[in-house]
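> Give me a 3D structure for the following:
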Amino acid sequence: MFGRDIGIDLGTANVLIHIKGQGIVLDEPAVVAIEKDSKQVMAVGEEAFRMVGRTPGNIVAIRPMKDGVIADFDHTEAMLKHFLTKVNAKSMISKPRILICCPTNITSVEQKAIIEAAEKSGSKNVFIEEEPKVAAIGAGMDIFQPSGNMVVDIGGGTTDIAVLSMGSIVTASSIKIAGDQFDHEILNYIKKQYKLLIGERTAEMVKKEVATVAPGGRENDMDIRGRDMVSGLPRTITISSGEIYESLTESVSHIVQAAKNVLERTPPELSADIIDRGVIITGGGALLHGMDGLLTEELKVPVITAEEPMHCVANGTGILLENLDRISKKKVKI
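Take a look at the predicted model:
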């Protein structure tokens, strides 16, 4: 088989790979487990994620992406190589073309780092596209018409908000508050309130099962286990949705404010379109209970959660790959 086109959603929390003609072929956590002394990679993705918080002292599970950008270049490259080998991207006669997504406000240096990592992992041509634009396309928006579309993409490391028209971003904002921050708020709340230490995975479970951002929107309880900070022994506590609501209020208010700021900078004609069409939320954060209702209330426009919000960016890369030859792309020269 000759060159294949590959779309990569290189997220802070997860990496998704879309191969043209096949759809999404990989969806794994962006985690690398390394041996401390030799710096040797022990495991990548799902296997490494299972090790988070459960490894002996000489093995550490790290996330090479932070806030949507590369925090650890070598391990990002190793992770990409591993995933591309896993989906058989290298068994082709010619190297694949890769379309990769990044947050809206990253610097040209950070863009170059992403492209370099993709090229070193075995690509012929690397194209970069902004995440909210790709998320909007993947959510089914027709952003190539002369009308306003607004998307709020709440990922792991960043929340990207954009108003799009004629295939381009009109106004946008990217803030470093998203799913990871919610996990930290939950973790810190339980630490402060109950003097109990829990791991990131437990915090994430609480976010999915119990958390809500709508007052009184959910009345779930959950037993969680951790280590008592006073006795040092394991302990179980029960937490409720109401408590978690309190702990997330501040973080969520930053996302609401960022969305308001984008709307305030939007030309009036496009604002009128957004009132008619509504706002679409994508990314893992879109699944946080009550998020659509809260944004609807605060922004005074209808807010809808996309179908399969976590797959929107990867699906969007697939649609753009179909038109890769036709649509002019930003290719960053190194």
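
> From here on, just use CA atoms for contacts and neighbour counts.
Will do.

> how many other residues sit next to the nearest residue to T305 once chain neighbours are set aside?
Using C-alpha to C-alpha, 6 or more residues apart in numbering and skipping residues adjacent in sequence, the residue nearest T305 is I281, 4.9 Å away. Other residues within reach of I281, judged by other C-alpha atoms under 10 Å, total 29.

> Another for comparison:
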Amino acid sequence: MFSKDIGIDLGTATIRIYVKGRGIVINEPAVVAIDKNTKKNIAFGQQAYEMIGRTSENIKVLYPMQYGFIADFELACAMLSHFLNQILGKSLLSRPRIVICCPAHTTRVEQNVIRQVVELSGGKQISIKIEPKVAAIGAGIDSSQPAGHMIIDIGAGTTDATVLSMGDIVSFETTNTAGKAFDEQIIQHIKKHHHMYVGERTAEQVKKDIGLVLPSDEKPRAIAIHGRDLGTGFPKTLMITAEEINKALHPPIRKIVHTAKTVVEKTPPELVTDIMDHGIILIGGGALLPGIDTLLSEELNAPVFIAKNPLTCIAIGTSILLEKKGTTPIHYTMS
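All right, here's what the predicted structure looks like:
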């Protein structure tokens, strides 16, 4: 028998679940496919994600989470129940103890919604933790001391910039400009300049393959993408360059820079000095965009480092919290 202690990172685009003694056992898209005629859920996670843009109009693929918050209560319950059942099977009857994270700006009402979703999905003793604090733990940062540490989390729905000291949040700023905004910007760029429509999966792949934040001196890379010609409606193939994508991503990147600068401006001078010494840590999928660390370092006049595990920092942080708790029961808290 393995422990029933579970840590959950329920993100806008991805759900990651850690089980004590087993590691991260779920790392899948946070999506649900439903049949619009029967109203039944027919697929979850990667299986549902593969259906985006590839099914009839009767099948709709939805994200229960929007901008880091639960947007569809019933779908969130169904998705979490599915994955917990997948992990625990019949042993779910002995309901697990769960640590789950929420954004720093989550209200008390929104935290209660999270608690209800986890309870209805099979959770028993629930601890709700604030994401930047957990991410710091997962990134190996000791923020319990009287010194400033800054984390920028560029996720799918939001970018959150946080300064921590003495285990608490000193300053915080968020923007709804993040990974999905990058994808939408790519879609709109291709539509405007090439009169071709591509779906969100194609845009996301373009971002991963040739997305970059700073112009490169290297020979521009290019990839072939497929979409629909807006004039004829027929299939169309286009070669698109990294230089183009760099220009398309410029507006959302500037918003992220502004968000980070705002946090620094709100931070006490002593802690800003600490940040200059310790550097700024980048986490989230957006941290993997080539050049984002260099640009932020230039704009903020401070060292910027990408975490060793930028995609799994929060899930790893929950695992450390669970390991520290050992067999001690977890009580419902908001911290």
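
> need the helices for the second structure, in chain order.
Here the second structure has its helices, by DSSP state H, at 45-49, 73-88, 108-120, 131-138, 179-194, 200-210, 242-248, 250-266, 269-278, 292-300, 313-325.

> among these, which is nearest T232 of the second structure?
Relative to T232 of the second structure, the nearest member of the helices of the second structure by C-alpha to C-alpha is helix 179-194, separated by 12.9 Å.

> give the contact list for the closest residue to T158 of the first structure other than its chain neighbours.
Spatially, and ignoring its direct neighbours in sequence, T158 of the first structure is nearest to K176 (4.4 Å; C-alpha to C-alpha, 6+ apart). K176 of the first structure is in contact with D67, G157, T158, T159, counting by C-alpha atoms under 8 Å, 6 or more residues apart in numbering.

> List only those of those residues flagged as buried.
By neighbour count, with 16 or more other C-alpha atoms under 10 Å, the contacts of K176 of the first structure hold D67, G157, T158, T159 as buried.

> corresponding residue for the last one in the second structure?
If you follow T159 of the first structure across to the second structure using TM-score structural alignment, you land on T159.

> mind listing what its match touches?
Contact analysis of T159 of the second structure by C-alpha under 8 Å, 6+ apart lists I152, D153, T174, T175, N176, T177, A178, I256.

> Can you tell me how far L214 of the second structure is from S81 of the second structure?
42 Å (C-alpha to C-alpha, to the nearest Å).

> swap in C102 of the second structure?
Counting by C-alpha to C-alpha, the gap from C102 of the second structure to S81 of the second structure is 18 Å.

> The two: which is more packed in?
C102 (24 against 20).

> Grab the nearest non-local neighbour of R201 of the first structure.
Nearest residue to R201 of the first structure in three dimensions, chain neighbours excluded: V52, at 7.8 Å (C-alpha to C-alpha, 6+ apart).

> From I175 of the first structure, how far out is the one you found?
26 Å.

> Please apply the same query to G156 of the first structure.
Per C-alpha to C-alpha, G156 of the first structure is found 11 Å from I175 of the first structure.

> Over to G278 of the first structure?
Per C-alpha to C-alpha, G278 of the first structure is found 21 Å from I175 of the first structure.

> what do you get for E119 of the first structure?
27 Å.

> do the same with E297 of the first structure
For E297 of the first structure, the distance to I175 of the first structure - C-alpha to C-alpha - is 21 Å.

> How about Q111 of the first structure?
17 Å.

> now V303 of the first structure
Distance from V303 of the first structure to I175 of the first structure, by C-alpha to C-alpha: 19 Å.

> P268 of the first structure -> the second structure?
Using TM-score structural alignment, P268 of the first structure pairs with P269 in the second structure.

> out of the helices of the second structure, nearest to F234 of the second structure?
Among those, helix 179-194 sits nearest to F234 of the second structure (C-alpha to C-alpha), with 13.8 Å.

> which residues touch the closest one?
Helix 179-194 of the second structure is contacted by residues 154-158, 196-200, 203-204, 207, 230, 245, 248-249, 252, 285-286 when judged by C-alpha under 8 Å, 6+ apart.

> Just the buried ones out of those, please.
If we count by 16+ other C-alpha under 10 Å, the contacts of helix 179-194 of the second structure have these buried: 154-158, 196-200, 203-204, 207, 245, 248-249, 252, 285-286.

> Just give the number of residues close to the residue nearest to I314 of the second structure when sequence neighbours are not counted.
Using C-alpha to C-alpha, 6+ apart and skipping the chain neighbours, the partner closest in space to I314 of the second structure is A135 (4.4 Å). The local packing of A135 of the second structure (other C-alpha under 10 Å) involves 26 other residues.

> What is the aligned counterpart of A135 of the second structure in the first structure?
In the first structure, A135 of the second structure lines up with A135, judged by TM-score structural alignment.

> Next, the contact list for its match, please.
Contact analysis of A135 of the first structure by C-alpha under 8 Å, 6+ apart lists V151, D153, T282, C312, V313, A314, N315, G316.

> again, only using 10 Å
Contacts for A135 of the first structure were tallied using C-alpha atoms under 10 Å, 6 or more residues apart in numbering; they are 9, 101, 141, 151-153, 160, 280-283, 306, 309-317.

> In contact with A13 of the second structure, which residues?
Neighbours of A13 of the second structure in contact, by C-alpha under 10 Å, 6+ apart: 28-31, 45, 63-68, 155-157, 179-180.
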